[in-house]
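Student: For reference, the sequence and a predicted model appear below.
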Amino acid sequence: MRVHFIAIGGSAMHNLAIALHLKNYTVTGSDDEIFDPSRSRLEKHKLLPEKWGWFPEKINESIDAVILGMHARIDNPELLRAQELGLKIYSYPEYIYEQTKDKTRIVIGGSHGKTTTTSMVMHVLKENNIDFDYMVGAQIEGFDTMVKLTQEANIAIFEGDEYLSSPIDRRPKFHLYHPHIALLTGIAWDHINVFPTFENYVEQFKIFTDLIQEKGSLIYFEEDEHIQKIIANKRGDISYLPYNTHPFQLVNNQSILQTNLGDFPLEIFGEHNLQNLMGAYYICKSIGLKDLDFYQSIQSFSGAARRLQKLAENDNCCVFQDFAHSPSKLKATTLAVKKQYPQRKLIAIMELHTFSSLKKEFLPQYKNTMKTADRAFVYFDPHTIAHKKLELISSEQVAEAFGGDNLSVYTNSKKLISDLLSMNFMNTTVLLMSSGNFTGTNLASLAEKIIVSAK
């Protein structure tokens, strides 16, 4: 098989390219720019394009499939050439389905927690030597790539993202996987640029449940009111399995699972994570894993990259990084850290970086999401707003939207970091939240500076 990637440098795209290369496919690709870690990974496998740009002359009838990334535009020269030749053009989720349509597909969807839940399932299955294919939206410890596709595995596990599939395929990605086992973690409005109303956004999850295969199952977080509305009219040909927060107790800043098989200490914490864990438990149980095997394996799960990831700590201070950017995740993550370290001061720093978060109409969704922090900082870069071609927002608008007397708003990252490092971090937890990097800030280095100043 010969496969060509248009916009090979994307996070999911380059991982799929590597997965197919490891499957002995002939893989080529193009992009107008590629940054690390994609660049280094592609270079390692000799898949990095020799030149940046688009080269329609690369596209010919010997190509079996063209995979189109979201970064490409609908007038991309290589895409136009592929359409002219009548080649098969896929989005990456569409092609992943093609690669796994004869396997048992497990898809984890939801506005938040899907990466962590998917990672938990992957970790447990690997610990128990169960072979599986997968696609996940973050780098997971113990896994070389974010995509794996084989001939041998009978199970495929996907993180089900609701964002669009490609520039010419406007369906949400998770509509293309057709799961046998589906999980929904919860629903909270996101991607306002694609789903302009909350009702339209929720409808995508309803469609997702409609696409579960006959005799399949839906595992869902029972306390989410929007999921409850979706399942009000249950299908007769699938089973429904609700879950809640796994029973636990907090001992010396460590979460301990309470089960009928005994207590199991965890490396992760927070009620949100304990809900994700319960969902992962039911997925593993549904494919035949024994309870004891699950609980023993989940103890060593330390989390996905940038999902409440511990960057540095000493006896006086701890610094976490989290991907939180949506209002619901921001609120849940801030609360989880405060509950985990109740005797410590919590300093929470959040960057408005996504399209939705920077949109004036969406800002009111953030009301009181950081109120559990002792000090809260919100940062946004006006250049990012201009790049996304959005209406400019002001610091005053952001402050009013978030509310609370614990909040400071910054538009200069150097000033934010300078003021942050001037603070006293004794007996403090610091939480850095963004889907970006605070305009080029090395967060690992920042965390070390915070820890050093807390000694």
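Tutor: All right, it came through fine. Here the structure is a predicted model, which means the values were calculated and not measured.
Student: make it CA atoms for all contacts and neighbour counts henceforth
Tutor: OK.
Student: longest helix anywhere in the protein?
Tutor: helix 271-286 (DSSP state H).
Student: buried sites along that helix?
Tutor: Under the neighbour-count criterion of 16 or more other Cα atoms under 10 Å, helix 271-286 has 271-284 buried.
Student: okay, now the one to match up with it:
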Amino acid sequence: MRIHFIAIGGSAMHNLAIALHLKGDTVTGSDDTIFEPSKSRLEKHGLLPEAFGWYPDKLSGDIEAVILGMHAKADNPELLKAQELGLKIYSYPEFLYEHAKNKTRVVIGGSHGKTTITSMILHVLHYHGKDVDYMVGAQLEGFDVMVRLTEDNDFMILEGDEYLSSAIDRRPKFHLYQPNIALISGIAWDHINVFPTYEGYVEQFQIFIESIINGGALVYNNEDAEVAQLAETTEKQIRKFPYETPKYQVVDGETLLETPDGDMPIEVFGAHNLSNLAGAKWICQHMGVDEDDFYEAIATFRGASKRLEKIAESNSAVAYKDFAHSPSKVAATTKAVKEQYPNRSLIACLELHTYSSLNAEFLKEYKGALDAADEAVVFYSPDAVQIKQLDEVSSNQIEEAFQNKKLTVYTHPTEFKQYLMQQNFDNAALLLMSSGNYGGLDFDEVKDWFKG
């Protein structure tokens, strides 16, 4: 096929472009800017656009599919040209469904944990040499490309994002996949720019459950009251498999998971990751992996990129970075690190970076989120608030929202960096939580602070 990508540089989009290229399709694409690592990865495969920008002349009648990224607006010049030519236009979830409509589709949904659960499943299957098609949103050790498409594989595993599909398709992505097997890890209000009420957000997961094919299976986190309510009250003709956090203990900084064969050391830690593991185990069993084989493989899982990722360690200190930004994930991650290192001083730093987190009305959802830390820091950029055209947010509003007397607020990248550089990390754990980079913080430099 001849396929053109509008907004090829996105995390999922560039992986899909590379996957189709490796499959033998002819792939072209455009974007107004492309950041790392997408830029280098596209360049490696000869798919990086010669120049950034939108070029309607790239569109012609012999293109068989146009894949439209969420980054592209409805008035995008290339999109308008594709519509004028009558070309077939897909959002990337639409395209993935078309590819997988004759396969067994396994869709992992939830406000948090879906990337980790999907990564756990892929790690276990990869460990045991089981080949499947997949799409996951983070880099995983042992995998070059995070989208794989074949004609032969029976299963396709999809990370089910609840955000919108494209500028011309306002349906949440996970509504398009029609899973045979689905999982919901938890529901915590997010994407308030699209779902301005909690009830409207929860409704998207109800629709997701209704999209499961009749006779399919729903694996769900029974400890999340909202998820349990949706699962137990649906009239959809599906099989239901609840899961909960397995028993574990932390001994000398090592997490030991209770299994039928005794306690087993694992690389990941924290109650939320153990809950994710329980969900992944159910999915793997539905895919033909027995319990013993699951435990053997999961013992070597080190986590997905940017998900509670250890970036530095010395004899007496450790540093982690995490993609966390939603209130529930911030609370769970902070608690997990403190539980893992109870005798160390925990310095937890959160950047408010997303539309939701910088919304004055939404801020109250962060109450108590950093309470497990010994020192709590929030960084945000007033410029980012202006760029997102939000109401001004003050340091006092943030302090009032978090209700944490140990909280310090920084609004300038240099001042935040100076704060970190002045810290004595002896017998400490540093946790950096953000979907950004604190206004330009060099994480490689952070690693140097922990040497020696």
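Tutor: Received the coordinates, thanks. Here the structure is a predicted model, which means the values were calculated and not measured.
Student: quick one: the strands in the stretch 51-200 of structure 2?
Tutor: 65-68, 89-91, 104-109, 133-135, 147-148, 155-160, 164-166, 169-172, 181-184 (DSSP state E, counting those that start in this stretch).
Student: can you put those strands in CSV and add distance to Lys236 of structure 2 and mean neighbour count?
Tutor: Converted to CSV, these look like this (distance: least, Cα to Cα, whole Å; neighbours: other Cα atoms under 10 Å):
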stretch, distance to Lys236 of structure 2, mean neighbour count
strand 65-68, 32, 24
strand 89-91, 27, 21
strand 104-109, 17, 26
strand 133-135, 26, 24
strand 147-148, 30, 23
strand 155-160, 19, 25
strand 164-166, 24, 21
strand 169-172, 20, 16
strand 181-184, 13, 27
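Student: out of those strands, nearest to Tyr198 of structure 2?
Tutor: Of all those, strand 169-172 sits nearest to Tyr198 of structure 2, with 15.4 Å by Cα to Cα.
Student: what's the mean deviation for that closest one versus structure 1?
Tutor: Compared with structure 1 after fitting, strand 169-172 of structure 2 has a mean deviation of 0.4 Å; criterion: mean Cα distance after the TM-score superposition for structure 1.
Student: Structure 1: matching residues for that strand?
Tutor: Aligned using TM-score structural alignment, strand 169-172 of structure 2 spans residues 169-172 in structure 1.
Student: Repeat that for stretch 115-134 of structure 2.
Tutor: Using TM-score structural alignment, stretch 115-134 of structure 2 pairs with 115-134 in structure 1.
Student: tell me which residues in the matching stretch are buried?
Tutor: 115-125, 132-134.
Student: most distant residue from the middle of structure 2?
Tutor: Distance from the C-alpha centroid of structure 2, by Cα atoms, centre = their mean, peaks at Gly61 (36.0 Å).
Student: That residue: what's it in contact with?
Tutor: 85, 87 (Cα atoms under 8 Å, 6 or more residues apart in numbering).
Student: Please tell me how far it sits from Lys73 of structure 2.
Tutor: 22 Å (Cα to Cα, to the nearest Å).
Student: Check which helices and strands the longest helix of structure 1 is in contact with.
Tutor: With contacts taken as 3 or more Cα pairs under 8 Å, 6 or more residues apart in numbering; DSSP states H and E, helix 271-286 of structure 1 sits against helix 114-127, strand 217-221, strand 239-243, helix 291-298, helix 327-340.
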